[in-house]
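Novice: I'll drop the sequence and a predicted model, then ask my questions.
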Amino acid sequence: MGRIKILPEEIASKIAAGEVIQRPESVVKELIENSIDAGAKNITVILKDAGKALVQVIDDGCGMSEDDAVIAFERHATSKIETYEDLENIRTLGFRGEALASIAAVAQVEMKTRTQEDELATLVKIEGGKIIEISKTSHPIGTSIAVKNLFFNTPARRNFLKSNYTEFKHAYEAFIRFAIAYPEISFELISDDELISKFEATDFETRIKQIFGDEFFKTLIPVDEKTEYVSIYGFISKPEFSRKTKADQFIFLNRRYIINRSINHAVYNAYEHLIDKGNFPSFILMILIDPRHVDINVHPSKLEVKFDDEQGIYNFVRAVVKHSLSKFNLIPEIEIEPSGGIKLHPPSEIEEIKQKLINLTEPIKEKIQKEQQYSLEFLTSSFPEAMTAIQAKEDIKKVEKISQEIQSAISQSVEERGEEGISFMQIHNKYIIAQIKTGIMIIDQHVAHERILYERALDSLNSRSPFTQQLLFPQTIEVTPADMAVVKEIKEHLESLGFDLRIFGKSTIILYGVPPEVKQGSEKKIFLEIIELYRENSNAEPNLSVRENLAKAFACKTAIKAGDKLTPEEIQVLIDQLFLTRNPYVCPHGRPIIVKIPIEELDRKFGRI
């Protein structure tokens, strides 16, 4: 006889079960998916010993006939798909036909099920994959599946289960994910005869409040965008409520919970420098897409998916999250404490501007740039939204146009401002102060200019259409081997920024031209500083892209410095350019650009209130 043998069905079933059922959480997940696919409006989950002794799921779905109830425990038995074409257009949570067979192979299962047409329910008992009883019993319309003594016949697998606390935590998290995704269904969780959670059927927003509480909900920003290809809705946390862990991050694809690093990174990247390094935002995002554009048949757990346009989804999520963040005031406020100290408050929400922006195209952008008479406060609240929306259009190509004409908003702002205009004052050649309707606004001139140059540099690097100012006398620069290696690595990107340079030998660079932002007489110094800072950034942030790293270094070293005196005209140009950036609130390194002192705070300090 040969050495290769076909495994007995019993062993093959246990191996297959190991891929699908890993712990009580897997049982909870698979059974709730079946209940939802059956059209249930009420689902109850009962656990004993954290699911090790019992996992029972009771629903009021369509139920099964006796024939279906028996065959449902066979491997690859399913009502969800019939042909290969169905596999490419999956609209149900379950479809493999493996869950019940896998559960039955490693547990003692008792199922009661009844359809609306049947007077009596069907009772099926299975132990270790073998049917031991089929009979009739009483039971309301729907299905109840009790899974007892999980892994009773595979003690090695049972020994790998963690403590009751850990197993319950995993099961509870699975339960919560379904409760989030299906607010129209009533969910109930009972553990060791104690009611843990009960969520009545409601709408999506109320369900979030039911699960996480009103206080958590107040920290969230709504997200909502629809296109023909993909749509997204849900909530993201305000930047000041970011956390040190990745807790409370949920992504649902067609209401199926998934794990996707690309989407997670898109959300994180959208926050740019609004959150501290090492912190993470919370989010609950529901992504809707035609099933034909996504493959969920990647892994038995169905947690991993593949998109036919991964980059497009990444850009869409990033742009929409950035657009949602732009609707809220990200300018911190200052409170002067009795001791004389200054306390920086996190941002508060902006009042929604009465007239939102429409037809955000380049001609309108040019029109905005020509307007010189609207108030600084209107700029602060409105332009980030406008500019981010423009970026969103570029990123996802087709973001739905948002409402109403911009000119009426500008006119209204001009009317509120009056004829006197806004005056700016530079103090200590470092900060710019302006009076606004709600108090005083203070701008750090260096980081403001840094933000302007950073975005301008990114645009040049992305478009590769630099503007170079040729030097009257080319400058020769001697560099170290380490710096030369950096220059050779990023030479193409330096040229995209506007540097015209040639490399001679192992340590010589000749500079023929520089970007117009480089101060005359400082070309050599600034060039070397950019290379040095680029290298430092690479060591500190290894995952930073070449373009972003170079843009940061360029902006930092060419920006106006603290101590540089500015003329009134230069101040006005700086302010105008700042509020035309996509993110005028923080510099590329995360430092605030603007702070506000509310008039109420000044009144309080002087004893007026």
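Specialist: Nice, I can see it.
Novice: From now on I want contacts and neighbour counts done on CA atoms only, so please keep to that.
Specialist: OK.
Novice: which strands and helices sit next to whichever strand or helix holds Ser197?
Specialist: Assigned by DSSP states H and E, Ser197 belongs to strand 194-199. Strand 194-199 sits against strand 186-191, helix 204-212, with contacts defined as 3 or more CA pairs under 8 Å, 6 or more residues apart in numbering; DSSP states H and E.
Novice: List just the one of those that sits closest to Lys277.
Specialist: With CA to CA, the closest approach to Lys277 among the helices and strands packed on strand 194-199 belongs to helix 204-212: 25.3 Å.
Novice: Make sure Leu47 is indeed in a strand.
Specialist: Yes. According to DSSP: H, G, I helix; E, B strand; the rest coil, the state of Leu47 is that of a strand.
Novice: can you pull the contacts of it?
Specialist: Residues touching Leu47, when contacts are defined by CA atoms under 8 Å, 6 or more residues apart in numbering, comprise Ala53, Leu54, Val55, Gln56, Leu189, Ile190, Ser191, Asp192.
Novice: Which of those has the largest number of neighbours?
Specialist: Each of those was scored by neighbour count (other CA atoms under 10 Å); the top score is that of Val55, with 26 neighbours.
Novice: can you pull the contacts of it?
Specialist: Under the criterion of CA under 8 Å, 6+ apart, the contact partners of Val55 comprise Pro24, Val27, Val28, Val45, Ile46, Leu47, Lys48, Ala146, Val147, Lys148.
Novice: Name the helix or strand for it, please.
Specialist: In this structure, Val55 is located in strand 54-59 according to DSSP H and E.
Novice: Can you check what angle separates that strand from strand 186-191?
Specialist: 160 degrees (axes from the mean of the first three to the mean of the last three CA atoms, to 10 degrees).
Novice: try this one side by side with the last:
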Amino acid sequence: MIRLLPDAVANQIAAGEVIQRPSSAIKELVENAVDSGATDVRIVVKDAGKTMIQVIDNGSGMSETDARMAFERHATSKIRNAEDLFSLHTMGFRGEALPSICAISEVDVRTRREGDKLGTHLIIAGSRVECQEPCVCDKGTVITVKKLFFNTPARRKFLKSDSVELSNIVREFERMALVNNHIRMGLDTGTRTVDLRAGSFKQRIIGLWKSGLDNQLLPINVETSLVKIEGFVSRPEFARRRNPLQFLIANGRNMRHPYFHKAIVGCYESLIAPDTQPCYFLKFTVDPQSVDVNRSPTKDDIKFEYEQQIWPILQAAVKAALGRFSAVPSIDFTSDAIPVRPLKEGELPKEPVIDMPEDYNPFKTDYERKPSASNWESLYENFSRGRKETGQVMTEAPMMSDMMMSDMQKKEVAEVQDETLFEKELKDELAPMCMQYASKYIITSSRHGLMIIDQHRAHVKILYEEFMRRVKNMEVVSQSVMFPEALVLDESQRAALLEIEDDLRRLGFSLEYESGETWMITSLPAMLKNGNPKDIVLRILDSVTEDSANYGLDARGEVSIASRAALMMARSSAIRRGEKLSAVEMEHLCAELFALPDPALTPNGNRVFCLLDQSRLDSLFQ
């Protein structure tokens, strides 16, 4: 009953662990090129790697026999026995990458060693050798992978869009280029070419991310008997709310290490805002025998024997860098307070579009402009404005006589008093008294028990549903900005922008290309009140490359750009945890939340409130 699997089947099983997407294949091929002693590695992809991946290196090359053996399972030049696993100095060592790749694609190899007159040409498709013959080629190796997952259609079907896969390729290239700063590396995606010359670690960082990082980084260099730590951390004032650049490298290998990440972030605890993260680029050099890299097929989960001893060394090094260079927020008096884009020849200045109701009268009192229950935006204007301007909690004004009210005011009062049956039941369901706990939660009671509401998630849900309603009813109004804001985009963000630019325009966002890597935000949705436009646009672009499980679905069950934009705007504009609310504000928030058809969960499935029923409360008191 127990039989050995054929090599082709075994290789496809291994490919499921090693080669999950085009970026995984590129990672394995580049690591082989680095291990071969290459000083120049080029990557060419077509259709985000789905149609073709080509890796060109000037390494040692392979003989005719080695080229054939390289695609046999567990064939490797990196180790000879089990003891070698505990003293690894190479990127690869399993001998699974090449056979896994050729099991799910068509592979074309051209390779030649330094002293050989002729090289070797090898073609393999689905683990079957179709051709091997001599050829004329340069020293080194050229591996071309075509039709990835051609014989595993289920896995190919689950690949993401080209922009998502291209973004993963770019990020994988960034990780590999950062580790191998001593090697010249290039990437050609078909739409853009990146060429990085060999240089220092800092030169490679600046070459990859040209966003003014030169003045943001603080050097770290400490060496002990256990570990050598070198690299850079960012100044506190340059901490990022989104997409922080965080890289840890152990013995020339990228790694994920939550324990060391926590040690680094802890050094910034009192220096940066709670919702921001510092950037860091740190290399750890330790005895290879004190680390275990053979924990996962991706080889990025690394276990340190002395990680508890390395923790205080790492913290001391980061804190010393922050203190030595007086890393405290400062004001840059040399930069413009507001970036202003000069008008092009023949261009006229745009008049800002002001979104205000037709019946707006600046001479009316605040009470006279009191919103109706159906006017959602105005209902929430007092969340922050009332306390900031008056420093007092909002109070109800006395009723005005019919003689004192205008027709518009009578209509507004009638709308407030004309409640639906559902709203009356809702008021019966929720007690009129709400209290706030820890400036995070709203506690109230209902017929079914004690209700605890997350104020931030509740407001996110309300804002999201309102924006989606406006999109559905085509009520989104675009508003030009008086001073366009500059936006610097990396390769993956540019690819995402090209894909969704028309969708963003329909949602009220307009971006105009300026020069180089810079775009200008020229208009925004009028309903965007408190959020940072630059941050929201960047979050939307990054969301295009992320898993769709993090976002709401449209009517067709798909993740639309509108749902992504709505969630990003809601998260950016919603009241925060830690913000104190008045009793009126809490009641308004609860009323709007429970007027929604599905108030229990946020668009991405997080719980908005929890209910402690009578039996649960009784059990707490036994």
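Specialist: Arrived safely. On a predicted model such as this, the values are computed, not experimentally measured, just so you know.
Novice: TM-score of the superposed pair?
Specialist: After superposition, the two chains reach a TM-score of 0.54 (TM-score structural alignment, normalised by the length of structure 1), with 341 aligned residues with a CA RMSD of 2.4 Å.
Novice: give me the stretch of structure 2 that the strand holding Val55 of structure 1 matches.
Specialist: The aligned range for strand 54-59 of structure 1 in structure 2 is 52-57, by TM-score structural alignment.
Novice: cool, and stretch 166-182 of structure 1?
Specialist: The aligned range for stretch 166-182 of structure 1 in structure 2 is 164-180, by TM-score structural alignment.
Novice: quick one, helices of the stretch 351-500 of structure 2?
Specialist: For the stretch 351-500 of structure 2, the helices defined by DSSP state H, counting those that start in this stretch occupy 376-379, 385-390, 407-417, 421-429, 455-472, 491-506.
Novice: Looking at the alignment, what corresponds to Glu28 of structure 2 in structure 1?
Specialist: Glu28 of structure 2 maps onto Glu30 of structure 1 when the alignment is built from TM-score structural alignment.
Novice: how about that match, secondary structure?
Specialist: With three-state DSSP as the basis, the three-state label of Glu30 of structure 1 is helix.
Novice: Tell me which residues touch the closest residue to it other than its chain neighbours, please.
Specialist: Taking CA to CA, 6 or more residues apart in numbering, and ignoring the residues beside it in sequence, Glu30 of structure 1 has Ala99 as its nearest neighbour in space, at 6.2 Å. Neighbour list for Ala99 of structure 1: Val20, Ile21, Glu30, Leu31 [criterion: CA under 8 Å, 6+ apart].
Novice: Alignment lookup: Ala99 of structure 1 to structure 2.
Specialist: Taking TM-score structural alignment, the alignment pairs Ala99 of structure 1 with Ala97 from structure 2.
Novice: For burial, what's the neighbour tally of Arg604 of structure 1?
Specialist: Counted with other CA under 10 Å, the neighbours of Arg604 of structure 1 add up to 12.
Novice: Superpose on structure 1 and give me the mean offset of the match of strand 54-59 of structure 1.
Specialist: After superposition onto structure 1, the average distance of stretch 52-57 of structure 2 to its aligned residues comes to 0.4 Å, using mean CA distance after the TM-score superposition for structure 1.
Novice: if we can go back for a sec, let's have the contacts of Ala99 of structure 1 in a markdown table, adding distance to Lys244 of structure 1 and neighbour count.
Specialist: Written out in a markdown table, the entries for those read as follows (distance: CA to CA, whole Å; neighbours: other CA atoms under 10 Å):
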| residue | distance to Lys244 of structure 1 | neighbour count |
| --- | --- | --- |
| Val20 | 32 | 21 |
| Ile21 | 31 | 26 |
| Glu30 | 31 | 21 |
| Leu31 | 33 | 25 |
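Novice: which residues in structure 2 does the biggest strand by length in structure 1 match up with?
Specialist: When secondary structure is assigned using DSSP state E, the longest strand within structure 1 turns out to be strand 469-478. Residues of structure 2 matching strand 469-478 of structure 1 are absent, with TM-score structural alignment as the criterion.
Novice: ok, now stretch 558-576 of structure 1?
Specialist: Alignment of stretch 558-576 of structure 1 against structure 2: no match, by TM-score structural alignment.
Novice: mind checking the end-to-end distance for that stretch?
Specialist: As for stretch 558-576 of structure 1, its first-to-last residue distance stands at 19 Å under the measure CA to CA, to the nearest Å.
Novice: Kindly report the same for stretch 234-245 of structure 2.
Specialist: 9 Å.
Novice: List the buried residues of it.
Specialist: Buried residues in stretch 234-245 of structure 2, defined by neighbour count with 16 or more other CA atoms under 10 Å: Ser234, Arg235, Pro236, Glu237, Phe238, Ala239, Arg240.
Novice: Kindly report the same for stretch 444-460 of structure 2.
Specialist: For stretch 444-460 of structure 2, a neighbour-count test (16+ other CA under 10 Å) marks 444-446, 449-460 as buried.
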